[in-house]
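S.K.: got a structure for you, letters missing:
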């Protein structure tokens, strides 16, 4: 496994991340109301600020390009995670999750996802260390994912289908029919049963893992340092829950998000394949020279793509809203 960090740094970092997870749990336990926009804004800024401080520490004290790689990885993971929010909105609507319970559902689901992603990251790092051809596989998969994502239409709650894991849980677990606030268990029909929140948490967790199949190969296209991959994923996921409450209603306005993310995934996929070719001492394909794509170039491309995607989406949404308003007036 490739990493420039010492075992001591690994231990301290993991301890710090676990401390943040525990701190977040205490905050949720003490909160007695549904998450407000003000709450969400404050916590999003808090976690983004923490990621910024962590990046600053890497720039100052870590060797090589660790700081730049973390920023590029974090921005990529965070932007790809925004696509998760569409699925979260669909799941919450599909299962009619009560407002006060949504925070707890997202927390548990994301923590489970963090643990499973850690396993994926370690497995991916081990695979890359063992065989360089894994880059070709990751690169081709990202290009395929980019094409698939670009061709996807808008999501709708009616499109949600329970996967095999959820169907299996429904068969084997004693599930109550109704929610009981934010509780995971309740007493019904004279016995203790699990509430539907358990299924919702499983849905959130499995959705996050499925998205990890795209995002983890993407970040390995930016850095092969398992430490950077792990921390970038952790910080991106930590802010995801609060981001859900902050911009959940704005997601519909980012109409070209899938297109922007597909461009980023395709870029990283091609970058991976080019790096694999360089590793095989292939610097040219016929008359085409294969350039080295540095981390700063990658970061600039990713940020630029996200900026253009957001601006064009908001302009398109605003234009559509004005046209709709004109049609309503004309009908009146």
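M.R.: Good, I have the coordinates. Since this is a predicted model, take the numbers as computed values, not measurements.

S.K.: from here on, contacts and neighbour counts on C-alpha atoms
M.R.: Will do.

S.K.: what about the strands in the stretch 51-200 of the chain?
M.R.: 185-188, 191-194 (DSSP state E, counting those that start in this stretch).

S.K.: Could you save those strands as CSV and add columns showing mean neighbour count and distance to residue 172?
M.R.: Compiled in CSV, the strands of the stretch 51-200 of the chain are given as follows (neighbours: other C-alpha atoms under 10 Å; distance: least, C-alpha to C-alpha, whole Å):
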stretch, mean neighbour count, distance to residue 172
strand 185-188, 16, 15
strand 191-194, 15, 11
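
S.K.: quick one: which of those is nearest residue 279?
M.R.: strand 191-194 (52.2 Å; C-alpha to C-alpha).

S.K.: okay, pairing it with this:
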């Protein structure tokens, strides 16, 4: 599918316009998005991506259309994996919920810029060296294996190299000043921890790009489709964070689903590399007659694996138990150490009470599996003592 320079520029301007709209009308004024707001805007961004894909199918043909949708669904699934790490980062840096939107939008913009660079580099390598498909396939197979390890989901620490360097070089204040990057402290202009949060998200996005770009090149080598599928998968990620952060812990089989998808695409890349082989020590530099996996089959496998993964996770009693325990811990920590707005704190405490009731109703076998149970109970005691001191009506609207 050939794409003119004019279409490229219109696409870039359109994506930049959506990001600017997001900042001006949603992020510039710090607030906690309601469930309704997050649902509406998440649906709109998904709708825009689907309409774009329909346009590709209509004007570019069935094959490019299927390649776009396969790439978009894969990148969207991988972006949900991003949200797990974003959640850890926000908790690690104790970012107030109302101030998280700017950091998330920065992460999306940084990720889009970084991935665009990786896309261009990947396209140049593919056009120059046919053996790159072997390398991409190996990267995906290793990533899939890493996701299956017990510690695979925790491997991307929020305290990555970029953050450690930034902590050493940048002296920030101990407290936030809304979502500002700079504040005045003791008469001096200093940086706030928000800058470190953005660096952490940006550094993590670079790591994720190393997985996602080989994956999408395994589905299509058209640079325009790779770029647009990646961009549209990132748009709306901020709203999705606020929409499903309470469900993220329920997706206990997501890592297995992503591992299966990445392994499948890795095999597809290796088969394609063998079919196009010119590496001297493989079949004497001649193409190997192997069966290649079609785009239609790829799309079917990806969608099927994701559906099974999500349904199995949501239906799992273990997933419900894990979601309850994580919710109790997260709401208690946010109430004690993160939020300062009395209204937001009262809302958090109400949610904590709901999760505590769900915790008491868990079957005994799941309650025995709670890690650091004594620490969790101590955290709950602190939250209740703090709430009693503040008064039961503190923070409630008059």
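M.R.: Cool, got the structure. Computed from a predicted model, the values in this text were never measured in an experiment.

S.K.: hang on, the earlier thing: any chance of the strands of the stretch 51-200 of the first structure in TSV with distance to residue 319 of the first structure as columns?
M.R.: Below are these laid out as TSV (distance: least, C-alpha to C-alpha, whole Å):
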stretch	distance to residue 319 of the first structure
strand 185-188	47
strand 191-194	47
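
S.K.: how about the aligned partner of residue 100 of the first structure in the second structure, what does it touch?
M.R.: Alignment note (TM-score structural alignment): residue 100 of the first structure maps to residue 98 of the second structure. Neighbour list for residue 98 of the second structure: 30, 31, 32, 33 [criterion: C-alpha atoms under 8 Å, 6 or more residues apart in numbering].

S.K.: If we use 7 Å, what do you get?
M.R.: Counting by C-alpha atoms under 7 Å, 6 or more residues apart in numbering, residue 98 of the second structure touches 30, 31, 32.

S.K.: Closest to residue 181 of the second structure out of the residues you listed?
M.R.: Nearest to residue 181 of the second structure among those, counting by C-alpha to C-alpha, is residue 30 at 13.2 Å.

S.K.: Confirm the closest one sits in a helix?
M.R.: No - under DSSP: H, G, I helix; E, B strand; the rest coil, residue 30 of the second structure falls outside any helix and is assigned coil.

S.K.: Count the residues that sit near the aligned partner of residue 52 of the second structure in the first structure.
M.R.: With the correspondence set by TM-score structural alignment, residue 52 of the second structure lines up against residue 54 in the first structure. A count of neighbours around residue 54 of the first structure, defined by other C-alpha atoms under 10 Å, yields 18.

S.K.: Next one: residue 54 of the first structure relative to residue 47 of the first structure, how far apart?
M.R.: 10 Å (C-alpha to C-alpha, to the nearest Å).

S.K.: Residue 46 of the second structure: which element?
M.R.: Residue 46 of the second structure is part of helix 35-60 when elements are defined by DSSP states H and E.

S.K.: Who are the packing partners of that helix?
M.R.: Under the contact criterion of 3 or more C-alpha pairs under 7 Å, 6 or more residues apart in numbering; DSSP states H and E, helix 35-60 of the second structure touches helix 62-92, helix 237-244.

S.K.: Nearest residue to the middle of the second structure?
M.R.: residue 82 (2.2 Å; C-alpha atoms, centre = their mean).

S.K.: Not counting its neighbours along the chain, what's nearest residue 38 of the second structure?
M.R.: Nearest non-adjacent residue to residue 38 of the second structure, counting by C-alpha to C-alpha, 6 or more residues apart in numbering: residue 239, 4.9 Å away.

S.K.: what about the equivalent of that neighbour over in the first structure, how many neighbours?
M.R.: With TM-score structural alignment as the criterion, residue 239 of the second structure lines up with residue 242 in the first structure. Using other C-alpha under 10 Å, residue 242 of the first structure is surrounded by 25 other residues.

S.K.: Relative to residue 44 of the first structure, how far out is residue 242 of the first structure?
M.R.: 6 Å.

S.K.: Mean distance between stretch 266-277 of the first structure and the second structure after superposition?
M.R.: Mean deviation of stretch 266-277 of the first structure relative to the second structure after superposition (mean C-alpha distance after the TM-score superposition for the first structure): 0.3 Å.

S.K.: Which stretch of the second structure is that stretch matched to in the alignment?
M.R.: Counting by TM-score structural alignment, stretch 266-277 of the first structure corresponds to residues 263-274.

S.K.: got the angle for whichever helix or strand residue 311 of the first structure is part of vs helix 66-94?
M.R.: Taking DSSP H and E as the definition, residue 311 of the first structure sits inside helix 295-331. Relative orientation of helix 295-331 of the first structure versus helix 66-94 (axes from the mean of the first three to the mean of the last three C-alpha atoms, to 10 degrees): 30 degrees.

S.K.: for helix 295-331 of the first structure, packing partners?
M.R.: Packed next to helix 295-331 of the first structure, using 3+ C-alpha pairs under 7 Å, 6+ apart, are helix 66-94, helix 257-279.

S.K.: Tell me which residues of it come out buried.
M.R.: By 16 or more other C-alpha atoms under 10 Å, the buried positions in helix 295-331 of the first structure come out as 295, 298-299, 301-303, 305-306, 309-310, 312-314, 316-317.

S.K.: Kindly calculate the angle that it makes with helix 257-279.
M.R.: Using the same axes, to 10 degrees: helix 295-331 of the first structure against helix 257-279 is 160 degrees.
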